[in-house]
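Engineer: A structural model of the following input is requested.
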Amino acid sequence: MHSLPLFHRIRGERVVVVGTGDMAAAKARLVERSGGLPCPETEAHHARIAFVALEDSRAAEAAALRLKRAGLLVNVADRPDLCDFTLPSVLDRDPVLVAVSTGGASAGLAKHLRLRLEAILPQSLGPLATALAAARDAIRARFPDGNARRRAIDTALQEGGALDPFANFEAGTVQQWLAARNATKRSEVLDFTLTSSDPEELTLRQARALGMADTVLHDPQVSEEVLVRARADAVRAALPATPPEDGLTVILRLGQITASSPARTSAK
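Structural biologist: Have a look, this model is predicted:
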């Protein structure tokens, strides 16, 4: 990755905006929409981040250097080489935010990717997230073990699950899920033979399984580019290894065939 993705909370905080005209006004609106307080450079000692929106490249560079010397993180419009951080194109399903970034390579590309996502992601994502937040204590009480809790949530949120994010969400759905007797997913092993170590050749099912796996057992030749498709907190181990008794285990084997062999699924 070219950057560390972060969501920075600025509600009630001053944020420096340097510049005039439409470009600076757009930055100020973004700050205000996020709960921040746009302020001039003279108040930089109260701020932690800054936006520079100046047409003159020399003036923009000079302003960026001044602000950086004052200890601020700086974004300079149309100058990714001067930026400490870049602005993604944001899809807002409050409180769900989806950010698309190209690291400053093409704001237009990020915008059009976001527009495609706008057509796919339902408006009900926000109410679903709010309901899950409100039920946090109830979820912990229903699933006191952390691993069991994560598996149950994964099962509910997966395609076709009780809380499928792409399905129509209605009030009371989270409570109905919590009351169900079979909310916890059983232990499962998925065994895949890959045709290569190119992540682009993963099937949709393989990519989804990796994203949900508690444990990934793999041939040593499987590339890191494939393995990073798994959750960051998933346990990894090289084959041969014995699948654990708990959770979803994905086994990745690297074969010498032209098509992926069918996945073996077993449940305990």
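Engineer: switch to C-alpha atoms for all contacts and neighbour counts from now on
Structural biologist: Will do.
Engineer: the stretch 51-200 of the chain: helices as residue ranges?
Structural biologist: 57-69, 107-120, 125-134, 136-142, 146-157, 173-179 (DSSP state H, counting those that start in this stretch).
Engineer: out of those helices, flag the one nearest Arg229.
Structural biologist: helix 146-157 (15.8 Å; C-alpha to C-alpha).
Engineer: can you give me the end-to-end span of stretch 181-201?
Structural biologist: End-to-end distance of stretch 181-201 (C-alpha to C-alpha, to the nearest Å): 38 Å.
Engineer: should've said stretch 78-98
Structural biologist: End-to-end distance (C-alpha to C-alpha), stretch 78-98: 22 Å.
Engineer: now do stretch 150-170
Structural biologist: 22 Å.
Engineer: which residues sit against it?
Structural biologist: Residues from elsewhere that reach stretch 150-170 (C-alpha atoms under 8 Å, 6 or more residues apart in numbering): 121-122, 124-125, 127-128, 173-174, 177, 183-185, 212, 247.
Engineer: let's go with 10 Å and repeat that
Structural biologist: Residues from elsewhere that reach stretch 150-170 (C-alpha atoms under 10 Å, 6 or more residues apart in numbering): 120-129, 131-132, 139, 142-143, 146-149, 173-174, 176-178, 180, 182-187, 208, 211-214, 246-248.
Engineer: same check, this time on stretch 55-67
Structural biologist: Outside stretch 55-67, the residues that touch it by C-alpha under 10 Å, 6+ apart are 16, 18-21, 23, 41, 44-45, 47-54, 68-79, 82-84.
Engineer: and this one, so I can compare the two:
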Amino acid sequence: MHSLPLFHRIAGQRVVVVGNGEMAEAKARLVERAGGVPCAETEAHHAKMGFVALDDPRAAEAAALRLKRLGLLVNVADRPELCDFTLPSILERGPVIIAVSTGGASAGLAKHLRLRLEKLLPQGLGALAEGLAAARERIRNRFPDGTERRRAIDEALGEGGTLDPFAQASSERIDEWLDTTAAPEGDRVLQFDIASDDPDDLTVRQARALGTADVVLHDEAISEAVLIRARADALRVPLPADPAGHDGQVLVLRRAD
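Structural biologist: Below you'll find the model as predicted:
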């Protein structure tokens, strides 16, 4: 990855916006949309983040350096080499926020990817997120074990599941899911032979298993491009290793000859 994706909470906080005209106004509107308070450079000592929107390259670089010396994270419009962070194209469905970034390579590409996603994601996605948040304590009580709880949620939100995010009115089925869902299956071991270094060659079943496994046991020949499709917090263990020595859903990946 070229960047570490983060969502930064700025509600009620000052955010410096240096510049004037449409470009600076757009940055100020974005800050306000996220609950922040746009302010001038004179208030930079109260801020942790700043935007520079100046047409003059030298003036923009100078402003960025001044803010960085004060410890602010800085974004400079159309100057990715000066940016501590870049602005993604944003898709919003209530509390669900999807950010598409190219690291400053092409804002147009990020925008059109976001527009395609707009067509795919239902408007009710925000209601589903809000419903799950409201039911958080009920979910914890229904599935007290953390691993069991994650598996139950994964099954419900998976394709064709009771709470499939792409299905209509899935937010209306949360109570039904909690009242009728049995505890998920116990520990499982899945094994796949991987013949390619290209993650696009993974089958749907393989990709889904990678995205949900608690532990991934793998040949050292399995490419990093494939392994990074696993959950970020999944335990990776090189083979040979005994699957029985690990709890949770264990995925064994071997390199096909």
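Engineer: TM-score for this pair?
Structural biologist: The TM-score (TM-score structural alignment, normalised by the length of the second structure) is 0.95; 256 aligned residues with a C-alpha RMSD of 1.5 Å.
Engineer: can you tell me which of the contacts of stretch 150-170 of the first structure are buried?
Structural biologist: Buried members of those, counted by 16 or more other C-alpha atoms under 10 Å: 123-129, 131-132, 139, 143, 148-149, 173-174, 177-178, 183-186, 211-214, 246-248.
Engineer: just the buried residues of the contacts of stretch 55-67 of the first structure.
Structural biologist: 16, 18-19, 41, 44, 47-54, 68, 72-78, 82-84.
Engineer: correct me, but Leu73 of the first structure touches His8?
Structural biologist: No. Leu73 of the first structure is not in contact with His8 according to C-alpha atoms under 10 Å; the separation is 11.6 Å.
Engineer: any shared contact partners between these two?
Structural biologist: With C-alpha under 10 Å, 6+ apart as the test, Leu73 of the first structure and His8 both reach Ile49.
Engineer: contacting residues for the closest residue to Arg48 of the first structure other than its chain neighbours?
Structural biologist: Closest residue to Arg48 of the first structure apart from its sequence neighbours, by C-alpha to C-alpha, 6 or more residues apart in numbering: Leu72 at 4.8 Å. If you count contacts by C-alpha under 10 Å, 6+ apart, Leu72 of the first structure has them with 15-16, 44-51, 64-66, 84.
Engineer: swap the cut-off to 7 Å and go again
Structural biologist: With contact taken as C-alpha atoms under 7 Å, 6 or more residues apart in numbering, Leu72 of the first structure is in contact with 48-50.
Engineer: return the member of those residues nearest to Leu202 of the first structure.
Structural biologist: For the contacts of Leu72 of the first structure, the nearest to Leu202 of the first structure is Ile49 (39.8 Å; C-alpha to C-alpha).
Engineer: show me the residues around that closest one that make contact.
Structural biologist: Taking C-alpha under 7 Å, 6+ apart, we find Ile49 of the first structure in contact with 15-16, 72-74.
Engineer: give me that answer again for 10 Å
Structural biologist: Ile49 of the first structure neighbours (C-alpha under 10 Å, 6+ apart): 8, 10, 13-17, 67-68, 71-75, 84-85.
Engineer: translate it into the numbering of the second structure.
Structural biologist: Aligning on TM-score structural alignment places Ile49 of the first structure opposite Met49 in the second structure.
Engineer: how far away is that match from Arg93 of the second structure?
Structural biologist: Distance, Met49 of the second structure to Arg93 of the second structure, by C-alpha to C-alpha: 25 Å.
Engineer: residue in the first structure matching Ile174 of the second structure?
Structural biologist: Using TM-score structural alignment, Ile174 of the second structure sits opposite Val174 in the first structure.
Engineer: surely that match and Ala135 touch.
Structural biologist: Yes. Counting by C-alpha under 10 Å, Val174 of the first structure touches Ala135, with 7.6 Å between them.
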